[in-house]
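Asker: Pasting the sequence and the predicted coordinates here, then a few questions.
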Amino acid sequence: MTERVTLITGASAGIGAEMARVFAANKHRLALVARRADRLTALSAEIVASGGQAPIVIPCDLEQPDACAKIEDALQSAGVEVEYLINNAGFGMFGFAVDMDRDAQLRMIDLNVRTLTDLSLRLAPQVIKHKGGILNVSSIAGLIPGPGMAVYYASKAYVLSFTEALRQELGPKGVRVTALCPGPVPSEFQARAGFKPGLDSAILGVSPKDVAALAYKSLMANKGTVFPGLGIKIVPVLLRLFPRSFIAGAVARLQLTRVGQG
């Protein structure tokens, strides 16, 4: 029988690294994907030292057009198939969309949208075969328009919509599909995006470790959309009370003040 693995993208830090730890603790063999080989190697050694199986380490820049083909080739070379797919990799950028680097924003779409979609479709036959699951990391940002972070919010709206639809298509085939929608999470994401966490992060934020633990539990229980933390669970309820134009204006005031443009 072909060995089964859990593939985790963006596994070198933050939620991705914590996902790796919680899946390994639950006896999954892992395939870890991220750009930084040294971080993946260190995480792999940590997992082995804790009694887990040695992960397959796949250093790969997921923003590149051939990234998904490289991942597929690495899995085939290792003689494994994917049972669970965790699409965690992604990044954001702060500022007015028309003022920021266009190529960088298009690379964001490549990673947040194209790569996630490619891996989901490319590996779905294996996941279906093994009656496994797909967990896509969206965001609370996927529920609202995001002035000051327009492309990122839009990309996460795509992830949420795509995941909800995929859940309906793959559910009858015995596949779990879950959308994880965290709020602000203390990680390297903020530094790359170009902002410092504010009061909203302190109120709504949940640790990467807690997010990962809930994500694992929710995927195994076949939950559809998951909002980590009490504060984040309230947000979808509040959004029903206000028109989207009001929400967009409120987000604009928060975001643009944070980046010194308000």
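Answerer: It's in.

Asker: contacts, neighbours, all on C-alpha from now
Answerer: OK.

Asker: Helices of the stretch 151-262 of the chain, residue ranges please.
Answerer: Applying DSSP state H, counting those that start in this stretch to the stretch 151-262 of the chain gives helices spanning 188-193, 199-204, 208-220, 230-239, 244-258.

Asker: Which secondary structure elements does the longest one sit against?
Answerer: Using 3 or more Cα pairs under 8 Å, 6 or more residues apart in numbering; DSSP states H and E as the contact test, no helix or strand touches helix 244-258.

Asker: The stretch 1-150 of the chain: strands as residue ranges?
Answerer: 3-9, 30-34, 56-59, 80-87, 133-137 (DSSP state E, counting those that start in this stretch).

Asker: Could you export those strands as CSV, including mean neighbour count and distance to G183?
Answerer: Formatted as CSV, the strands of the stretch 1-150 of the chain follow (neighbours: other Cα atoms under 10 Å; distance: least, Cα to Cα, whole Å):
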stretch, mean neighbour count, distance to G183
strand 3-9, 22, 19
strand 30-34, 26, 22
strand 56-59, 20, 28
strand 80-87, 25, 17
strand 133-137, 26, 11
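
Asker: Check it against this one:
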Amino acid sequence: MNKKDQSQCQQTALITGAASGIGYQLARIFALNNYNLVLVDRMGQKLLEIADKFHEEFHVFVKTIVKDLSLATSPEEIFTELQQAAINVDVLVNNAGFGIHGLFHETNLTTELEMLQVNVVCLTHLTKLFLKHMVKQGNGKVLNVSSAAAFQPGPLMAVYFATKAYILSFSQALASELEGTGVTVTALCPGPTESAFHERTGAAGTKQVKENKMMGAAHVAQIGYQALMEGKTVVIPGFKNRILAEIVRFAPRNLVTKIVKNMQEIK
């Protein structure tokens, strides 16, 4: 945490998975717009470096919380720590998530259960904890990072695609429930994005990654931030990604699944 008094800035954004990729870029954008930050990630040293950098560059308050979000206790621990520090969260960004590539009957069960915990359970738990106060105060924003993967089944990344479909459905339902409360929920659904995600999942060699030009994480984050500020429910960065999301709604499901499987195969 840097030494600036948190009360000097009006609002605070909590961002999970903030040490790299889209999460880092979102944190940078919020800092640029004079938000206090609560940055959550497993990479403690990286978070401290980011906190120092943002304090020096943007003169904002940054609190770092080192947590493994695959542990079921993490959301409550984060919430309790912020309550004890009297830090009110005005914007919740559920960005943390990961995937795994391969045939479901061959992939590691433990890893997939951890994925469900991070991508689905932790996101849901954090939203439940922070949303109540947002509604009570009549103001707040939630940004859930889903994916263009949310719009169709994903053979060879079956669990990951399913988690992103959950996030999209969950976000759209909450957005409807919260109409008139002053609180908005936005689902950011990017396509393939330049980051270490593909290497970590083992999908770097797929046709999807090799044959498509990926958007930069900074560009995706800016689009997501703007949509969040405008109170949009769903935003899909990139014209091609938006078109594909519409097409799959009308194409035969078995055809869509075959195409996705082809794109997810190692080239």
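Answerer: Great, that's in hand. What you see is a predicted model, and the numbers here were worked out from it, not measured in a lab.

Asker: quick revisit: hey, which of the helices of the stretch 151-262 of the first structure is tucked in deepest?
Answerer: Across the helices of the stretch 151-262 of the first structure, averaging neighbours per residue (mean count of other Cα atoms under 10 Å) puts helix 208-220 on top, at a mean of 19.

Asker: Tell me the counterpart of K46 of the second structure in the first structure.
Answerer: By TM-score structural alignment, K46 of the second structure lines up with R39 in the first structure.

Asker: actually R249 of the second structure, not the one I typed
Answerer: R249 of the second structure maps onto R240 of the first structure when the alignment is built from TM-score structural alignment.

Asker: Please render the strands of the stretch 1-150 of the first structure as a markdown table that adds distance to Q255 of the first structure to the earlier fields.
Answerer: Formatted as a markdown table, the strands of the stretch 1-150 of the first structure follow (distance: least, Cα to Cα, whole Å):
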| stretch | distance to Q255 of the first structure |
| --- | --- |
| strand 3-9 | 28 |
| strand 30-34 | 28 |
| strand 56-59 | 33 |
| strand 80-87 | 26 |
| strand 133-137 | 21 |
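
Asker: Tell me which of the ones you listed lies nearest to L199 of the first structure.
Answerer: With distances scored as Cα to Cα, the stretch of these nearest to L199 of the first structure is strand 133-137 (23.1 Å).

Asker: Provide the aligned range in the second structure for the closest one.
Answerer: Strand 133-137 of the first structure maps onto residues 141-145 of the second structure, going by TM-score structural alignment.

Asker: what separates that stretch from the chain centre, distance-wise?
Answerer: Centroid separation for stretch 141-145 of the second structure versus its chain: 7 Å, with Cα atoms, centre = their mean, to the nearest Å.

Asker: ok, L178 of the second structure touching S171?
Answerer: No. Look at L178 of the second structure against S171 with Cα atoms under 8 Å: they stay out of range, at 10.5 Å.

Asker: Have a look at those two and say which one is more surrounded.
Answerer: Between L178 of the second structure and S171, S171 has the larger neighbour count (other Cα atoms under 10 Å), namely 25 against 14.

Asker: Tell me which residue of the first structure lines up with that one.
Answerer: So S171 of the second structure corresponds to T163, using TM-score structural alignment.

Asker: Surely that match and R176 touch.
Answerer: No. If you go by Cα under 8 Å, T163 of the first structure and R176 don't touch, sitting 10.7 Å apart.

Asker: tell me the contacts of the nearest residue to the match of K46 of the second structure once chain neighbours are set aside?
Answerer: In space, and not counting its chain neighbours, R39 of the first structure is closest to S12: 5.4 Å by Cα to Cα, 6 or more residues apart in numbering. Contact analysis of S12 of the first structure by Cα atoms under 8 Å, 6 or more residues apart in numbering lists V33, A34, R35, R36, R39, L40, L43.

Asker: Any figure for the gap between the aligned partner of S12 of the first structure in the second structure and R42 of the second structure?
Answerer: Matched to the second structure by TM-score structural alignment, S12 of the first structure sits across from A19. Distance from A19 of the second structure to R42 of the second structure, counting by Cα to Cα, to the nearest Å: 8 Å.
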